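S.K.: sharing a model that was predicted from the sequence below.
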Amino acid sequence: MRTTLELGQEIGYAKLSIEAVAARAGAGKHTIYRRWPSKGALLLDSLLSLHKSSLDYPDTGDIFADLRTQIHAAVDLLGNPPFGPLYRALVSEAQHDPQLAAALNERFISPQAAMTVARLETARDQGQLSPDFDLSLAMAILSGPLYFQFLITQEPVTHEYVDRVLRALFTGMGK
């Protein structure tokens, strides 16, 4: 997996191949194919090995500060190599590979969304948010602008931009 990340960073996802990874890692390509059916699946596991628990939510009792801390960590991860450029390529590949799309959703996107919704639910239960605060809509409002800027416009997603999104969310859906 380390070789996949190194090679992906050096030559880009388009030129990355299981054969090239095998050659550099000193492994047989059949050995790699037994575990990963495609370079997308290999890259997904490689990227997931990088982030581990770095995107867990703190719970300080201040939902705004906790979201801000977690999303800033995500932005820092996405904004830097090797994760950012390779994650962007992986999301692109997932548009053409239904198995990869399902795996990405199941193993990364859905768990992150579930953690966000759980943290919002805790804040709502603690009275930090209105009882009718729409948790799934809040998740969509938080992630939509960030993914739009990261994937579509490819502008840097800065901490300042995150703060603007959070202020807009809490102004529109707050207590």
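M.R.: Perfect, I can see it now.
S.K.: rest of the way, CA atoms for contacts and neighbours
M.R.: Noted.
S.K.: list the contacts for residue 82?
M.R.: Shown in contact with residue 82 (C-alpha atoms under 8 Å, 6 or more residues apart in numbering): 5-6, 8-9.
S.K.: centre of the chain to stretch 118-134, how far?
M.R.: Relative to the centre of its chain, stretch 118-134 is centred 23 Å away, using C-alpha atoms, centre = their mean, to the nearest Å.
S.K.: what's in contact with it?
M.R.: 57, 59, 61-63, 135, 173-175.
S.K.: can we see that at 7 Å?
M.R.: Stretch 118-134 is contacted by residues 63, 135, 173-175 when judged by C-alpha atoms under 7 Å, 6 or more residues apart in numbering.
S.K.: out of the residues you listed, flag the one nearest to residue 14.
M.R.: residue 135 (37.2 Å; C-alpha to C-alpha).
S.K.: put this beside the first:
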Amino acid sequence: MLEATSELLATEGLGAVTFERVAARSGASKTTIYKWWPSPGALAAESYFARSEPELVFHDTGDLLVDIRAQLRSFVRLLIDQGAGRVIAELIGAAQGDPNLSAAVSERYTMPRRLLAIDYFERARERGQLRADVDANLLVDQLWGACYNRLLVPDAPLNEAFADALVANALMGAAATEYRSNWEEQPLRASS
């Protein structure tokens, strides 16, 4: 059912995801689909989450700049190169008027992703890479929120160069003095 939904999302968009069409594509009964998802939007959201989760693994090499840059680059590639940007933009838009979808997006996607990043930033703080007074929630908003802004308000490009600049800009101000001096001594290492 999730794969059938993912195919519909990729080819036709959120409006194509109906329980009838998913049932026809997947061979599952509509009753089964209704049993697991309260709305087509919630089904579409879960399909997106299942598809995006492997792409957004949050690695921890112990180097704040390298790890966050890799994470943001993966996020941007998922949105732009893999076509997930249109899908998440549609889900975010539809969630404004669908309480089931809004809950699904928050519970299964945005909040778990936010908590992974906050947890990472707390570990970076313990390693002495972030200042003690940095608000990890705000740092998440600055980094990922800027990407969502460029996705939803396409006045400027969303690409890996933007992700790199965003990470350097946001983290330079948030970094502990000693960690920041290490960045300034060495040119930024390119990571792919």
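M.R.: In hand now; what should we look at? No experiment lies behind these values; they were computed from the predicted model shown.
S.K.: sorry, back to before: what would the contacts of stretch 118-134 of the first structure look like in TSV with distance to residue 165 of the first structure, secondary structure and neighbour count?
M.R.: Below are the contacts of stretch 118-134 of the first structure laid out as TSV (distance: C-alpha to C-alpha, whole Å; DSSP: H, G, I helix; E, B strand; the rest coil; neighbours: other C-alpha atoms under 10 Å):
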residue	distance to residue 165 of the first structure	secondary structure	neighbour count
63	14	helix	20
135	15	helix	17
173	12	helix	16
174	13	coil	14
175	17	coil	13
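S.K.: from those residues, which is closest to residue 95 of the first structure?
M.R.: Relative to residue 95 of the first structure, the closest of the contacts of stretch 118-134 of the first structure is residue 135; by C-alpha to C-alpha it sits at 26.6 Å.
S.K.: residue 143 of the first structure versus the closest one, what's the distance?
M.R.: Note on residue 135 of the first structure: its distance to residue 143 of the first structure, by C-alpha to C-alpha, to the nearest Å, is 12 Å.
S.K.: now residue 129 of the first structure
M.R.: For residue 129 of the first structure relative to residue 143 of the first structure (C-alpha to C-alpha), the value is 19 Å.
S.K.: over to residue 94 of the first structure?
M.R.: 18 Å.
S.K.: counting neighbours, go ahead and name the busier of the two.
M.R.: residue 94 (19 against 15; other C-alpha atoms under 10 Å).
S.K.: isn't that one right up against residue 102?
M.R.: No. Counting by C-alpha atoms under 7 Å, residue 94 of the first structure does not reach residue 102; the two are 8.2 Å apart.
S.K.: in stretch 29-38 of the first structure, what counts as buried?
M.R.: 29, 32-33, 36, 38 (16 or more other C-alpha atoms under 10 Å).
S.K.: same check, this time on stretch 101-119 of the second structure
M.R.: Across stretch 101-119 of the second structure, burial judged by 16+ other C-alpha under 10 Å covers 101-102, 104-105, 109, 113-114, 117-118.
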